[in-house]
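Peer 1: test case, fold it:
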Amino acid sequence: MAQQITLADLAGNSAVKPAAPALADPDAASLVPTAAQAQADAALTPDQQIAKLPPEAQAQVAQMAGAIDFTKQGIESSYGKDVQRATSTFADEILSDTRSKDTGEAGELLATMLTTIDEAELGGFRKLPIIGQVAVSIDKLRRRYQKVDAQIDEIVSKLETAQARLVADIAMYNTMYDQNAQQYRELKMTVLAGKKALADFNANQLPALEAEAAKSGDPMQAQVLKDFKSKLDRFAKRIDDLDRIGVVTLQTAPQIKIIQNADQTIVDKIDTTISTTIPVWKSQMVIALGLSNQRKALDLQNKADDITNKLLTKNAAALHQGAVDAEKANQRSVVEIETLEKINSELISTLKETVQIQKEGKANRAAAEVKMRQLESDLKQALIDNAQAL
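Peer 2: So this is what the prediction gives:
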């Protein structure tokens, strides 16, 4: 049972209660509600929310709530600071790990490899300005293969190194995910304990303090009580801040998984490239070299005729494609209708949201004015009552 507090306790410095116990690790499912549950939980009292936890977690939250001393100096700003500091440290670790590695290195190596293979000109022909395409000798083709093969081997070595780093990062993200889940659970339990302690105090002890202040008839006692109520309001704001941090922590979980899955995709792509793409490329090179040997036995005139026909065909196709591309570019509007529709939609949305915000602001100001007049009236009445009581 909580110790009864008097106005004298509020005016002085009461003893500090023991620190909150270390948090256990309840089932995450018990602390992370679904969308429907979240809407229903918003209307529950702290005790009702705590009752939905496992028995071990309920006992721990109750113990934490019992350790909260509202007369302690600075409780309204220091409550939950350790959990909050741990969350901040965790976020700094994620940022540090992200900055310390080049996340695009593996992707760039893969792109370089594919470009090198694509530009190796393994079909037995080489493009030259104006002249077009001429047959490449088998010796030149073999030398080109040897040069590209060395480049590919170097890239493969770098890819394997980058792959090992990505695998290590994936394991690191697993640890980060577990740490983030634990911090989320700690924040939720800290918030529930604070809500329970505040609700219990307001229901059980605050009425006695108000009655004591009213009975004393002393304006200074009334001021002490007013200051203490302000402290309770700041504590409630502190609980709300911790609750919002918990939401941010929950949002971090899928973000970690997105980064982890992206790294896993690159790891899989590296495996596919090393085990499939490169062997296929080397097999095609062997075929190309064999075809080059066969072509040496062909009649020179037939080879010249073949090359001429290929040149004419390629040039005709290039001319066709160039003319089509040029006409498409010429017919394209400077500003497309989809762009205008998008701009118009965004503008209409902006106007609507602006009007809505203005309406809400006006309504809030009106409500605040009514509340302020009520507060002035209540304060004046309280002053009159105090003066009559003296």
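
Peer 1: hey, let's count contacts and neighbours off CA atoms from now on
Peer 2: OK.

Peer 1: and the gap between the residue nearest to the spatial centre of the chain and Asp169?
Peer 2: Nearest residue to the geometric centre of the chain (C-alpha atoms, centre = their mean): Gln255, 3.8 Å. For Gln255, the distance to Asp169 (C-alpha to C-alpha, to the nearest Å) stands at 14 Å.

Peer 1: what helices and strands are in contact with the helix or strand hosting the residue nearest to the centre of the chain?
Peer 2: In the assignment (DSSP states H and E), Gln255 maps to helix 219-272. Contact partners of helix 219-272 among helices and strands, from 3 or more C-alpha pairs under 8 Å, 6 or more residues apart in numbering; DSSP states H and E: helix 7-11, helix 75-78, helix 81-99, helix 105-118, helix 138-204, helix 206-216.

Peer 1: contacts for the following helix or strand past it, please.
Peer 2: The helix or strand immediately downstream of helix 219-272 is helix 278-295, counting by DSSP H and E. Helix 278-295 is contacted from outside by 117, 122-124, 137-138, 141-142, 145, using C-alpha atoms under 8 Å, 6 or more residues apart in numbering.

Peer 1: give the buried residues for helix 278-295.
Peer 2: For helix 278-295, the buried set under the neighbour-count rule, 16 or more other C-alpha atoms under 10 Å, comprises 278, 285, 288-289, 292.

Peer 1: could you do stretch 309-328 as well?
Peer 2: Leu311.

Peer 1: to compare with the earlier structure, here is another sequence to fold:
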Amino acid sequence: MSDKALEAAPERVAELAKRIDLNDPISITRFGQEAQGRATAAADAMLGAARNDAVGEAGDSLSRLLTTLRGFDVTKLDAKPGLITRLFSRAGAETAAILQRYEGVRSQVEAIGDKLDAHRTRLMEDVERLERLYDGTLAWFHALADHIAAGEAVLARTDKEAIPAAEWEAEVGRDPLAPQRLRDLRAAREELDRRVHDLRLTRQIAMQALPSIRLIQENDKALAGRIHSVLANTVPLWRTQLAQALALQRMREAGHAVRAATDLTNELLTANAEGLRRANVEVRTEIERGVVDLDAVQKANAALVATIEDSLRIAQEGRERRVAATKALGEAEAEIRRALVSARAPAPKKP
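Peer 2: Have a look, this model is predicted:
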């Protein structure tokens, strides 16, 4: 509170002390109830801030956004040749597929980004409400302090003035009701002491609420700042990296096309040279051949020699068979002669 408010506190304490009448139990019971009633309002506000759906929804949306971005990690498009070969095996078709997938992911990112922006707005509104709640709780804390100070002042005055005077009247014995008034005064004093003690407990609750409000407020501001950072930095950086990766991929595809054309040119040159070489060998071989190949002459000569040798062998074999046949025929003829010579007519029988 301001210095002016602190200077006015003694006046408020005196004003509050006048509301306490030890002869009226109701005044003691009602003392500080209005200030304590603020505890319920503060507790409800704290509970509402703690259960604010915007915080949970913002965290969920932020997690979904980061998961979506990681699911389409553009930094891995140019990670290593093996991965590039798998991703862009069909060159232009693969690039088109990646662009199509990017459009789907971008729509998701934009939808989540709109939700995050709405959550951020709600979080900043909550920060402002919590600021007002903090100021109200601080005022509540000082009001309780004023009530406690007023109660303590009445207790001190009662202990110093009212009770000693009542005790003296009871001891003198002039008024037979003096002892009862003393007892009632002491009971009222104890009731006021308990009431002041309750106010001290309530003030402690108010004191604990202040850092709790700040903690929730700081968390809301940190989450809102994180959302702003993601929307302002992470998403644009992701898009920039994707654009760079696609540009590099198109350059790579162009390089592949140039290399393929160069390889084809080299293959054609090599194939033409090899074909020319084979044709030249075939033609020169035919040109250098004679009308009749030496191998054919040698084979024909060998066949002719073999034919002559076969004729001579067959003729020799024929002569040998004829000689053998002549000899066999002579022997057969001689045997026939011997058989004819040996054959005699049988001798006539005698009568």
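
Peer 1: which residue lines up with Leu340 of the second structure in the first structure?
Peer 2: With TM-score structural alignment as the criterion, Leu340 of the second structure has no equivalent in the first structure.

Peer 1: roughly how far apart are Leu340 of the second structure and Gly48 of the second structure?
Peer 2: 161 Å.

Peer 1: hang on, the earlier thing: looking at the helices and strands packed on helix 219-272 of the first structure, which is closest to Gln260 of the first structure?
Peer 2: For these, the distance to Gln260 of the first structure is smallest for helix 138-204, at 5.5 Å, taking C-alpha to C-alpha.

Peer 1: give me the angle between that closest one and helix 105-118.
Peer 2: Relative orientation of helix 138-204 of the first structure and helix 105-118, computed by axes from the mean of the first three to the mean of the last three C-alpha atoms, to 10 degrees: 160 degrees.

Peer 1: superposed on the second structure, what's the mean shift for helix 138-204 of the first structure?
Peer 2: Aligned to the second structure and superposed, helix 138-204 of the first structure gives a mean residue distance of 0.8 Å (mean C-alpha distance after the TM-score superposition for the first structure).

Peer 1: which stretch of the second structure lines up against stretch 9-22 of the first structure?
Peer 2: Under TM-score structural alignment, there's no match for stretch 9-22 of the first structure.

Peer 1: thinking again about what came up before, can you find the partner of the residue nearest to the centre of the first structure in the second structure?
Peer 2: Matched across to the second structure, Gln255 of the first structure falls on Ser212, judged by TM-score structural alignment.

Peer 1: look up how far Ser349 of the first structure lies from Thr339 of the first structure.
Peer 2: As judged by C-alpha to C-alpha, Thr339 of the first structure and Ser349 of the first structure stand 15 Å apart.

Peer 1: next: Gln251 of the first structure.
Peer 2: If you go by C-alpha to C-alpha, the gap between Gln251 of the first structure and Ser349 of the first structure works out to 27 Å.

Peer 1: what's the answer for Val134 of the first structure, then?
Peer 2: The spacing between Val134 of the first structure and Ser349 of the first structure, counted by C-alpha to C-alpha, is 60 Å.

Peer 1: those two: which is more packed in?
Peer 2: Neighbour count, other C-alpha atoms under 10 Å: between Val134 of the first structure and Ser349, Val134 has more, with 16 against 11.

Peer 1: okay, and the more buried one sits in which element?
Peer 2: Going by DSSP H and E, Val134 of the first structure is in strand 132-135.

Peer 1: quick one: distance of that strand to the chain centre.
Peer 2: 54 Å (C-alpha atoms, centre = their mean, to the nearest Å).

Peer 1: same check, this time on stretch 312-322 of the first structure
Peer 2: Mean-position distance between stretch 312-322 of the first structure and its chain equals 50 Å (C-alpha atoms, centre = their mean).

Peer 1: what stretch of the second structure does that stretch fall on?
Peer 2: Mapping stretch 312-322 of the first structure onto the second structure (TM-score structural alignment) gives no aligned residues.

Peer 1: list the contacts of that stretch.
Peer 2: Stretch 312-322 of the first structure has contacts (C-alpha under 8 Å, 6+ apart) with no other residue.

Peer 1: please identify the buried residues of stretch 71-78 of the first structure?
Peer 2: Result for stretch 71-78 of the first structure [16+ other C-alpha under 10 Å]: buried residues 71-73, 75-76.

Peer 1: could you dump the residues you listed to JSON lines with distance to Asp47 of the first structure?
Peer 2: Converted to JSON lines, the buried residues of stretch 71-78 of the first structure look like this (distance: C-alpha to C-alpha, whole Å):
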{"residue": "Thr71", "distance to Asp47 of the first structure": "22"}
{"residue": "Lys72", "distance to Asp47 of the first structure": "23"}
{"residue": "Gln73", "distance to Asp47 of the first structure": "26"}
{"residue": "Ile75", "distance to Asp47 of the first structure": "21"}
{"residue": "Glu76", "distance to Asp47 of the first structure": "21"}
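
Peer 1: of these, closest to Pro219 of the first structure?
Peer 2: Among these, and counting by C-alpha to C-alpha, the member closest to Pro219 of the first structure is Thr71, at 20.2 Å.

Peer 1: so what corresponds to Ser157 of the first structure in the second structure?
Peer 2: So Ser157 of the first structure corresponds to Asp114, using TM-score structural alignment.
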